[in-house]
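**Q** Curious how this folds, go ahead:
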Amino acid sequence: MEMRWWCQRVYGGRTRKMVFLALLLSLLLAVQFISSHVHQVSERGEMRALASTSFPVQEGMQQANTPTATAESKLNPPDVRSRLKSWMVVGCMPGGSMKAKQDGEARDQVLASINKLQTRDIQKVLRLYDSYNNPKTVDKNRMNQALQMLKMGLLEEVSAQIYPDIMDATKNARPLSTMPRPGPLQVIIATTWRSGSTFLEELLASHPGVYNHYEPLIHFGLRQVRGGEEAERAQKLILDLLSCRYAGHDDYLSTARQIRELVARNQLVWKACSNEELGDALCYNDGFLSQACSLYSWSAMKLVRLRLRHLEPALKDEKKNVRIIYLVRDPRGVMNSRSATVAWCNTPDCNDPKFLCSDMKADLLAAKSLMQQFPGRVILLRYEDLALNPVNRTRQLLSNLGLDFDSHMEDFLESHTNRNIDKPWSTSRDSKTRVTYWATKLSKERLDQIQGACGTIMASFGYLTVNSTAGVTLDKVLGPIPFSALKH
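**A** A predicted model of the protein is given here:
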């Protein structure tokens, strides 16, 4: 099925068919020429490699299962040629028939060329196909080239602006050992759905020196992780990603292939690992991601499914220098956004204000405890304060985190806070009007339901209750955060 999909994609039109065939034949001839002049591979090693359904992977990657020694001894070059031919005839042309005479002639030419190839050449073609589709078997040279491209991008985007001595030393081939380096910083945004977390995550990630761990728990589904075995699994994944360890997290990587934003939000990384000719399989290779992630000193991670108390282990690791932004939003705004903006909020954890505000109470208690244990490393931020004064609040936040106010961040704020794009996942809003937007949408019944479930915790964060949505103004619904709310 995968082969057929790939072939259909490549053979999408007559022009692309002929271009592909020409490239394939050129590649095969080039490989055959090189292989005849370079070191010879022993026949025994050759047969062992050919016996694998998934060809040998590079160092640091998980090795696929291989057939037994008995199967190896039976495999011979004609078997491999037969398999490659079957891919060309059956996989690419359903039913084994061609729609046009020209296509049939092109196929015959390719099949004739296959018969002339040496075994090792066929092996290279199969490995090329495998690396196109399988993240675990991507070519090592391609990985190294992508990492070099990423390094240069980071040097240009970050070092040239913030650490010019590093860029100068690189251009002039001077040693870097004495050059200033950015210290490590891992920022975790801890909140819940529809609380402004995507805006804040995109703001931080707009800094070219920040690696973005976007929604790492998305495969846990539309529920909150409050404890038990699920919390332990979530903690392990979070700690591993903060350490740039991707190996062993197949569920996460499988989800990333389905929802590519988990990787693609790192624009420099995505640019380095994906292209039209070779696809994006490299972008989901655990070895590549680990090395790419390690090139960044700073990272941001958005969590909307894990409650705050479970982030204590991350704070205890002083080498990571983890800072937590505990982001809260008026429950009325949260619940309105969940019901009026998106269609997927269909679980009690998402659509029942009792669960939302129970979690807010638990998170506030956890925040007080963590603030006492780790002074200066847990920051409480109200979405409304950021929306009303985005530039100044961003400057203040970055100062607390130890990050510079990069020009990319200024551009992001300019383009995302002055206009409304009314789509569920858009972060472009006229931010000042969003604070009381819920008042134009909530019914009196829904308002009473939310305030009845959340009145106490709303007061703790400075959110004022109202009797009606009519005539709501900012001063009627938003006050200062009581000092007592943050006392342990």
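
**Q** make it CA atoms for all contacts and neighbour counts henceforth
**A** OK.

**Q** what's the single longest helix in the protein?
**A** If you go by DSSP state H, the chain has its longest helix at helix 14-37.

**Q** Just the helices from the stretch 1-150 of the chain, written as ranges.
**A** With DSSP state H, counting those that start in this stretch as the criterion, the stretch 1-150 of the chain has helices at 2-10, 14-37, 43-50, 69-74, 77-86, 101-116, 119-133, 140-154.

**Q** Specify the residue positioned farthest from the middle of this structure.
**A** residue 101 (45.0 Å; CA atoms, centre = their mean).

**Q** check contacts around that residue.
**A** By CA atoms under 8 Å, 6 or more residues apart in numbering, no residues touch residue 101.

**Q** From residue 101, how far out is the residue nearest the centre of the chain?
**A** The residue lying closest to the centre of the chain (CA atoms, centre = their mean) is residue 262, at 2.1 Å. To residue 101, residue 262 is 44 Å away according to CA to CA, to the nearest Å.

**Q** for residue 343, same thing?
**A** 50 Å.

**Q** Show residues contacting the host helix or strand of residue 349.
**A** Take DSSP states H and E as the rule and residue 349 turns out to sit in helix 348-351. Under the criterion CA under 8 Å, 6+ apart, residues 193, 222, 223, 224, 335, 338, 339, 345, 355, 356 lie in contact with helix 348-351.

**Q** one more, for comparison:
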Amino acid sequence: MGNNTYQIRLIAVACSLSVLCLSGMYFAARFNSMQIGNIHRVLLNGKATTTKSLKTVHQSSQYFEINGTSKSNEKTAMTKILLLTYYRGGSSFLGQIFAQNIEAFYWFEPLDSVDLTMSNDFIRKKDGLYLVDTDYKLLKNNSLGELPEKVIDPRTQTLIKTLTCKATALSQSTLSGKFFRAGQGMPRFRPYMQCLDKTRQHKYKLCAQILEKVCLNSSIVAVKVIRYPMYDVHHLVEIIPDLKVIHYVRDPRGIIMSRSLIHGWSGDNLAKNARYLCLKMAKNMKAFKILQDQNRNNYLLLKYEELAMKTEETIRKIYQFIGHKMPTNLLKWIEQNTKAKTMDWTYGTRRNSKETVFKWRKRIKKIDMKTVTDQCISILKTFDYQI
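**A** Presented below is the predicted three-dimensional model:
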């Protein structure tokens, strides 16, 4: 009898705990739902609304559906693309090829704010590990404990998060970076920017949930970087084996000419910057060849001049490389933006591309042409540019 009473009491306690757990799970789910609901409400000027009505508002752009439902019944596998290029290398045009695709999610320079943070935090490299200053001091004092075999640097971490649509895991500095301000005109960023405006306090992490859903609902995620070396791409490939990489290059003399117009380089300063650029391009190309030998289907070398002179043909080549059909609306966009006489985008996409591609040859001084050519002779031959 005593044993039966004891067993009954145990069952009663277990049931009580189960009820408490279920209640906790219920209220946690309700709290999370309320947080998402708050985003929905602030987007409509503080008025309570349903997901359906919010979806109706957002559908006016015809670029996304906030509830995470694909526009088609079957969701295709997401293709992840890294566009690795150079400052003043004509990459704005390349980026727009993906930004104008309503099925693609295009991240524009997400490493801009990361580089600033890295320089401010003073990162040291020890035995192949990237450590922020605080970690380095702890390591010296033997108080850090055992480090993992591999410490991924902040730039690689950010790229993995952007390529896999983990927007809520991004730092606030990235979520508020120049990349988003420059991308305000891109329809797929509008709900995120609207959310920030409506919250007034700019709740980045909360609004990033919207950004994440739009990204996850895309069939293509493309990220353009000018601040990431090709020899670090293998870190990305370890996490994302099917990553597609486009190495986008331009005649270094055209790049240096474009940069010097902004920075006023000449003489030794011009030579130093040309030498640095071409050394960087050579290192990137060496790493690119190694990666390409390992998996030729996932790496594409592309020239700015090729895209500017044979635009439609080259865009078809790009889409064939990533395994997607070229969107029909891109043909109209190509016509409007490669033969235009005026600029209409902050980073200079709209112009007559065929007139622009070799314009630097008419502007560059003979002495500067010789200076840059001498510094870049090896890489000019590698990319088969006219000397």
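
**Q** hang on, the earlier thing: give me the buried positions along the helix holding residue 349 of structure 1.
**A** Neighbour counts using 16 or more other CA atoms under 10 Å place 349, 350, 351 of helix 348-351 of structure 1 among the buried residues.

**Q** What of stretch 263-277 of structure 2?
**A** 265, 270, 271, 273, 274, 275, 277.

**Q** quick one on the thing from earlier: among the contacts of helix 348-351 of structure 1, name the buried ones.
**A** So, by 16+ other CA under 10 Å, the buried ones in these are 193, 222, 224, 335, 338, 339, 345, 355, 356.

**Q** The fifth one -> structure 2?
**A** In this case it means residue 338 of structure 1. Aligned against structure 2 by TM-score structural alignment, residue 338 of structure 1 finds its counterpart in residue 259.

**Q** In terms of helices and strands, where is its match?
**A** Per DSSP H and E, residue 259 of structure 2 falls inside helix 252-263.

**Q** which helices and strands does that helix pack with?
**A** helix 267-294, helix 359-363, helix 366-382 (3 or more CA pairs under 8 Å, 6 or more residues apart in numbering; DSSP states H and E).

**Q** possible to save those as JSON lines with distance to residue 305 of structure 2?
**A** Converted to JSON lines, these look like this (distance: least, CA to CA, whole Å):
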{"stretch": "helix 267-294", "distance to residue 305 of structure 2": "16"}
{"stretch": "helix 359-363", "distance to residue 305 of structure 2": "12"}
{"stretch": "helix 366-382", "distance to residue 305 of structure 2": "13"}
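
**Q** Out of those, which is closest to residue 208 of structure 2?
**A** helix 267-294 (32.6 Å; CA to CA).

**Q** mind listing the helices in the stretch 1-150 of structure 2 by residue range?
**A** Using DSSP H, counting those that start in this stretch, helices in the stretch 1-150 of structure 2 cover 2-42, 51-58, 91-99, 112-121, 133-140.

**Q** Nearest to residue 196 of structure 2, out of those?
**A** Among these, helix 2-42 sits nearest to residue 196 of structure 2 (CA to CA), with 9.3 Å.

**Q** which one in structure 1 is aligned with residue 94 of structure 2?
**A** Residue 94 of structure 2 maps onto residue 200 in structure 1, by TM-score structural alignment.

**Q** Tell me how many other residues crowd that match.
**A** 20 (other CA atoms under 10 Å).

**Q** next one: the one 3 residues further on
**A** Counted with other CA under 10 Å, the neighbours of residue 203 of structure 1 add up to 19.

**Q** tally of neighbours for residue 283 of structure 1?
**A** Count around residue 283 of structure 1 with other CA under 10 Å applied: 27.

**Q** My read is that it contacts residue 273, right?
**A** Yes - contact status for residue 283 of structure 1 versus residue 273: in contact at 5.2 Å, counting by CA atoms under 8 Å.

**Q** picking up where we left off before, list the contacts for the match of residue 94 of structure 2?
**A** With CA under 8 Å, 6+ apart, residue 200 of structure 1 has no contacts at all.

**Q** any idea how far it lies from residue 337 of structure 1?
**A** Distance from residue 200 of structure 1 to residue 337 of structure 1, by CA to CA: 16 Å.

**Q** One more: residue 389 of structure 1?
**A** 21 Å.

**Q** more crowded one of those two?
**A** Between residue 389 of structure 1 and residue 337, residue 337 has the larger neighbour count (other CA under 10 Å), namely 19 against 13.

**Q** From residue 425 of structure 1, how far out is the residue nearest to the more buried one when sequence neighbours are not counted?
**A** The shortest distance from residue 337 of structure 1 to any non-neighbouring residue, by CA to CA, 6 or more residues apart in numbering, is to residue 194 (6.2 Å). Relative to residue 425 of structure 1, residue 194 of structure 1 is positioned 10 Å away (CA to CA).

**Q** Can you pick out the residue with more neighbours from these two?
**A** residue 194 (22 against 12).

**Q** Test my guess that that one contacts residue 336.
**A** No - under the criterion of CA under 8 Å, residue 194 of structure 1 makes no contact with residue 336, lying 9.1 Å away.

**Q** quick revisit: wait, which of the contacts of helix 348-351 of structure 1 is closest to residue 17 of structure 1?
**A** Closest to residue 17 of structure 1, out of all of the contacts of helix 348-351 of structure 1 and judged by CA to CA, is residue 222, at 43.2 Å.
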